[in-house]
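Enquirer: I would like the atomic coordinates for the input below:
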Amino acid sequence: MMVSKLISTCELKDCPTLYATDRDTLLVQGETPADHGLRIPAHETLVEIPMELIRKAIREQLI
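Expert: Prediction:
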């Protein structure tokens, strides 16, 4: 899979980030929430990202 960084909340490596793939999908880097109370299948996960990351991506017409 080829991955390209679209946008981040900062210029460091450890910030919420959106990536595009060559599969026409998005990868999301963010915090792993612990106390969400949801039942998630073992093959899936949740990540929490700030709304500002999505707003920034929309403003820059990346998604």
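Enquirer: drop to CA atoms for contacts and neighbour counts, all remaining ones
Expert: Will do.
Enquirer: Provide a list of residues in contact with the residue nearest to residue 62 when sequence neighbours are not counted.
Expert: The shortest distance from residue 62 to any non-neighbouring residue, by C-alpha to C-alpha, 6 or more residues apart in numbering, is to residue 6 (6.9 Å). When contacts are counted by C-alpha atoms under 8 Å, 6 or more residues apart in numbering, residue 6 touches 17, 18, 19, 20, 57, 62.
Enquirer: Could you also give me the structure for this next sequence, so I can compare it with the first?
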Amino acid sequence: MDELRMIAGGPCRSGGDDKCGNGDCPTVYATPEPDMLAIQGYDVAHPTPEGESVVLIPENILKEAARARGWL
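Expert: A predicted model of the protein is given here:
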């Protein structure tokens, strides 16, 4: 998907903030498609239809995305 714009999460801000241990935390992106968000998160072993995934993201990242979208 082209033109993703980070609205929450992303690169960890400091060494103590790196809960993922890899320098890149779960992220929520705005997409060019109306009412659609893209989510980068932790893999979950759960069956899904082809082309879909279920990911885990920290609750605070989703709240940050809601604030960025003006929903809170």
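Enquirer: out of the contacts of residue 6 of the first structure, who's nearest residue 2 of the first structure?
Expert: residue 20 (8.3 Å; C-alpha to C-alpha).
Enquirer: Just to confirm, what residue in the second structure is aligned with the closest one?
Expert: Alignment note (TM-score structural alignment): residue 20 of the first structure maps to residue 30 of the second structure.
Enquirer: Test my guess that its match contacts residue 4.
Expert: Yes. Contact criterion C-alpha atoms under 8 Å: residue 30 of the second structure and residue 4 qualify, at 5.8 Å.
Enquirer: How much space separates the residue nearest the centre of the first structure from residue 22 of the first structure?
Expert: The centroid of the first structure falls nearest to residue 28 when counting by C-alpha atoms, centre = their mean (2.0 Å). Distance, residue 28 of the first structure to residue 22 of the first structure, using C-alpha to C-alpha, to the nearest Å: 15 Å.
Enquirer: can you give me the helices in the second structure?
Expert: For the second structure, applying DSSP state H gives helices covering 59-68.
Enquirer: show me what contacts residue 46 of the second structure?
Expert: residue 54.
Enquirer: try 10 Å this time
Expert: By C-alpha atoms under 10 Å, 6 or more residues apart in numbering, the residues touching residue 46 of the second structure are 53, 54, 55.
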